[in-house]
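Engineer: Sequence and predicted structure below; questions after.
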Amino acid sequence: MDYYDMEVKLGHIAILKDSLWSGDFGLIRSPSLSPIYIERFRGERTRVPFGYHKFWEFVCVMNGEGKFMVEGRADVPLVDSRIFLIPPNTSHAEYSEKKTEIIWVGCKGTVFNKFSIDKVLYTTYPDLAGKFLDLWKLSCRGYGNIGMELDGRCLDILGCFQRLLKEGEVHPDQNIVEKAVSYINEHFADDIDIAELSKKLNCSEGHFYRLFKKRIGMTPVSYISKVRIQNAAQWLMRSDLKLSQISNLVGYHDQFYFSRIFKKITGTSPKAYRDRRQSDKLINPQN
């Protein structure tokens, strides 16, 4: 019988081969913790049914936005560097109308035997997200004796995740950042005053800045700009609105300032961005 005794059909997911653990040392998968699959997705996810697995799964959102849905529970926003740990038999799905990059890691092992977790846990931490990208890059080799290293990196990820959760219990700062991110994603077109937002979250402005940058990897002001420009890019691709109109829709009342921020973030001007996208559509009309 296969070590993982797969009880569900994984469809398109590629199972990591046992041969990755073979070698001169006669190694086998670690019974403590070992990955079943490591998959990466980039694109929109608008027609994804709910599904579940008989094993534990990490979902790491490298970048993008949307919502993580669990049947019978409140949705959780998808934001950059957000990592979810999903218990077995938990029906869930990720939904995003915009291009999103996600890495899934299914794993199993005796380390989970003492876990008394029956709900999805999540944290937002850029350094931890970087570990998932490194893990995926290693798995892409698909050959050689890399199994032991895959096991070790998965254990490192789980250990880091557990540490962050414990820190969150002692210092419930993560809730502050989560609420701030949700507020910005919903009100990005408004004039957001960081000092006022800090007051709403019962936090000093300086402390809020430090927490936000630690968790998200950028300042609140930079994050607001990023969300605005992401939405502006969608308007440029999918509408014929003037630049001044789009500028106002995403919270910039000065078109020239909007253009400067857009170029700073995307590397091109709004007009050039629109022209290139329209040209791409002529070449590839299905995009």
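Structural biologist: Received, thanks.
Engineer: CA atoms for contacts and neighbours, from now on please.
Structural biologist: Fine.
Engineer: which ones are touching the closest residue to I194 other than its chain neighbours?
Structural biologist: Nearest non-adjacent residue to I194, counting by Cα to Cα, 6 or more residues apart in numbering: E205, 7.1 Å away. Contacts of E205 were listed using Cα atoms under 8 Å, 6 or more residues apart in numbering, and they are 194-195, 198-199.
Engineer: Can you tell me how far the residue sitting nearest the centre point of the chain is from S225?
Structural biologist: Central residue of the chain (Cα atoms, centre = their mean): V61, 1.3 Å from the mean position. Going from V61 to S225 by Cα to Cα, to the nearest Å gives 20 Å.
Engineer: Next: I176.
Structural biologist: Taking Cα to Cα as the measure, I176 falls 20 Å from S225.
Engineer: What lies in contact with stretch 168-181?
Structural biologist: Residues from elsewhere that reach stretch 168-181 (Cα under 8 Å, 6+ apart): 123-124, 197, 201, 208, 211-212, 215.
Engineer: State the pair within these that is farthest apart.
Structural biologist: Largest separation among the contacts of stretch 168-181 by Cα to Cα: T123 and L197, giving 21.1 Å.
Engineer: ok, the residue nearest to S34 when sequence neighbours are not counted - contacts?
Structural biologist: Using Cα to Cα, 6+ apart and skipping the chain neighbours, the partner closest in space to S34 is D151 (4.8 Å). When contacts are counted by Cα under 8 Å, 6+ apart, D151 touches 29-30, 33-35.
Engineer: Next step: those restricted to strands.
Structural biologist: Filtering the contacts of D151 for membership in strands, criterion DSSP state E, returns 34-35.
Engineer: could the contacts of D151 be laid out in a markdown table, adding distance to V170?
Structural biologist: A markdown table is the format used below for these (distance: Cα to Cα, whole Å):
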| residue | distance to V170 |
| --- | --- |
| R29 | 35 |
| S30 | 32 |
| L33 | 27 |
| S34 | 29 |
| P35 | 30 |
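Engineer: tell me which of the contacts of D151 is nearest to F132?
Structural biologist: P35 (12.0 Å).
Engineer: could you check the distance from that closest one over to V105?
Structural biologist: Separation of P35 from V105 (Cα to Cα): 7 Å.
Engineer: Comparison target below:
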Amino acid sequence: MTRKPVLHIPEYQLPAGLWAEAGGLARSGELTPLYVERYAGPRQNPALSYHDFWELTYVFKGRGVMYTEPPHALTPYTACLLPPGMVHREAATDLMLDTLWVGLRGTRLSTLEPDRAYVVRHRDLEPWCQRLWERAEHPFGLIGPELDGLTQHLLGLFLRLQREERARTADRIDKAVETMNRDFARPLAMAELALDCGYSEGHFYRSFHQRTGKTPVQYLTEVRVRHARRWLEHTTLSVEKVAEMCGFRDPLYFSRVFRRVTGQSPTAARRRER
């Protein structure tokens, strides 16, 4: 497979004259926009790229994908904050993808994790993105401090919404974990659990892994095997019955899974003396 080139995106600065440093209105060291650009149309550049600063991408209209690891869907009202050095590619699935790009630099960003993308989808971001873009479209006069202020408000709102979304995600995943621990004996489809969380299966898998460090299938399997091991050690129930009680309909499959997880067969795990 031919490796795609990785392009370095330069730092495009807004005109320095927008900040009157001699008048005490120096560019903010806490947070300042490097550029504010908006583009509506197809994306035809297949190359991966990166930059040396944080960049916020906001979607006004259209749909696409931000290819990072993992990829993130770009839908209306979605904002994606990428750290310096993260290789990515933005692709449109609609002919008209309308996005805003804001390059960011400042000490407020130092508390963020440098190796992950932050993603939020919320309507409340749109008026502030629109206001920042409209103000930056007329880069004359001493509007630099105003751009700094708008950018700081936008980032503060973004981070608050992101924390709230993570809390909601944690609650939903915890509900799925509770279901697995309670109902492990019955067939549990991942699509059903995802639906209960209000997520697509892909989003559910990613969110579950972020929360627990395991995939949903791995977690459910470990719950079932843990209960099976207890019943094998402390009862005289047959292996077939234990398998059924733990949600396995095929005893042979149960034996393979049990050995893979524990390193021993169900028979070997059973205690001869209670």
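Structural biologist: Everything's here; your move. This structure is a prediction, so every number in the text was calculated from the model and none was measured.
Engineer: just curious, which of the contacts of D151 of the first structure is nearest to L165 of the first structure?
Structural biologist: Of all the contacts of D151 of the first structure, L33 has the smallest distance to L165 of the first structure: 19.1 Å, by Cα to Cα.
Engineer: In the first structure, which residues correspond to stretch 233-245 of the second structure?
Structural biologist: Mapped onto the first structure using TM-score structural alignment, stretch 233-245 of the second structure spans no residues at all.
Engineer: how about the strands in the second structure?
Structural biologist: In the second structure, the strands defined using DSSP E lie at 6-9, 32-41, 48-51, 54-61, 64-67, 72-74, 78-82, 89-92, 97-105, 118-121.
Engineer: E101 of the first structure pairs with which position in the second structure?
Structural biologist: Match for E101 of the first structure (TM-score structural alignment): D98.
Engineer: Can you report how many residues neighbour its match?
Structural biologist: Using other Cα atoms under 10 Å, D98 of the second structure has 21 other residues around it.
Engineer: wait, isn't it in contact with G64?
Structural biologist: No - contact criterion Cα atoms under 8 Å: D98 of the second structure and G64 do not qualify, at 9.9 Å.
Engineer: still on that earlier bit, so between P35 and V105 of the first structure, which is more surrounded?
Structural biologist: P35 (25 against 21).
Engineer: Can you tell me the closest non-neighbouring residue to that one?
Structural biologist: Of all residues not flanking P35 of the first structure in the chain, C107 sits nearest, at 4.2 Å (Cα to Cα, 6+ apart).
Engineer: got it, and P10 of the second structure?
Structural biologist: Counting by Cα to Cα, 6+ apart, the residue nearest P10 of the second structure is H51, at 6.6 Å.
Engineer: returning to what we had before: looking at I176 and S225 of the first structure, which one has more neighbours?
Structural biologist: Per other Cα under 10 Å, whichever of I176 of the first structure and S225 has more neighbours is S225, with 20 against 17.
Engineer: List the residues that contact the more buried one.
Structural biologist: Contacts of S225 of the first structure (Cα under 8 Å, 6+ apart): I261.
Engineer: Helix or strand: which one has it?
Structural biologist: Secondary structure assigned from DSSP states H and E places S225 of the first structure in helix 220-238.
Engineer: And whatever helix or strand comes next after that helix, what does it pack against?
Structural biologist: On the C-terminal side of helix 220-238 of the first structure, the closest following helix or strand by DSSP H and E is helix 243-249. With contacts defined as 3 or more Cα pairs under 8 Å, 6 or more residues apart in numbering; DSSP states H and E, helix 243-249 of the first structure has these neighbours: helix 220-238, helix 255-266.
Engineer: Would you format these as a markdown table with distance to L158 of the first structure included?
Structural biologist: Formatted as a markdown table, those follow (distance: least, Cα to Cα, whole Å):
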| stretch | distance to L158 of the first structure |
| --- | --- |
| helix 220-238 | 27 |
| helix 255-266 | 33 |
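Engineer: Out of those helices, which one sits most buried?
Structural biologist: Greatest average neighbour count among those goes to helix 220-238 (a mean of 18), per mean count of other Cα atoms under 10 Å.
Engineer: Between the strands of the second structure, which one is closest to A20 of the second structure.
Structural biologist: Across the strands of the second structure, A20 of the second structure has its closest neighbour in strand 32-41 (14.2 Å, Cα to Cα).
Engineer: equivalent range in the first structure for the closest one?
Structural biologist: Going by TM-score structural alignment: strand 32-41 of the second structure matches residues 34-43.
Engineer: For the matching stretch, list every residue counted as buried.
Structural biologist: Going by neighbour count (16 or more other Cα atoms under 10 Å), the buried part of stretch 34-43 of the first structure is 34-40.
Engineer: Check stretch 130-150 of the first structure too.
Structural biologist: Neighbour-count burial for stretch 130-150 of the first structure [16+ other Cα under 10 Å]: 131-133, 135-136, 138-139, 145-150.
Engineer: closest to L243 of the first structure among these?
Structural biologist: Ranked by distance to L243 of the first structure (Cα to Cα), these are led by L133 at 36.0 Å.
Engineer: And the aligned partner of the closest one in the second structure, how far from L104 of the second structure?
Structural biologist: Correspondence of L133 of the first structure to the second structure, assessed by TM-score structural alignment: Q130. Distance, Q130 of the second structure to L104 of the second structure, by Cα to Cα: 17 Å.
Engineer: Measure how buried F55 of the first structure is and give me the count.
Structural biologist: Per other Cα under 10 Å, the neighbour tally for F55 of the first structure reads 20.
Engineer: now the lengthiest helix in the first structure and strand 82-86, what's the angle there?
Structural biologist: Secondary structure of the first structure read by DSSP state H shows that its longest helix is helix 147-170. On the basis of axes from the mean of the first three to the mean of the last three Cα atoms, to 10 degrees, helix 147-170 of the first structure is oriented at 100 degrees to strand 82-86.
Engineer: in helix 147-170 of the first structure, what counts as buried?
Structural biologist: Neighbour-count burial for helix 147-170 of the first structure [16+ other Cα under 10 Å]: 147-155, 157-158, 161, 164-165.
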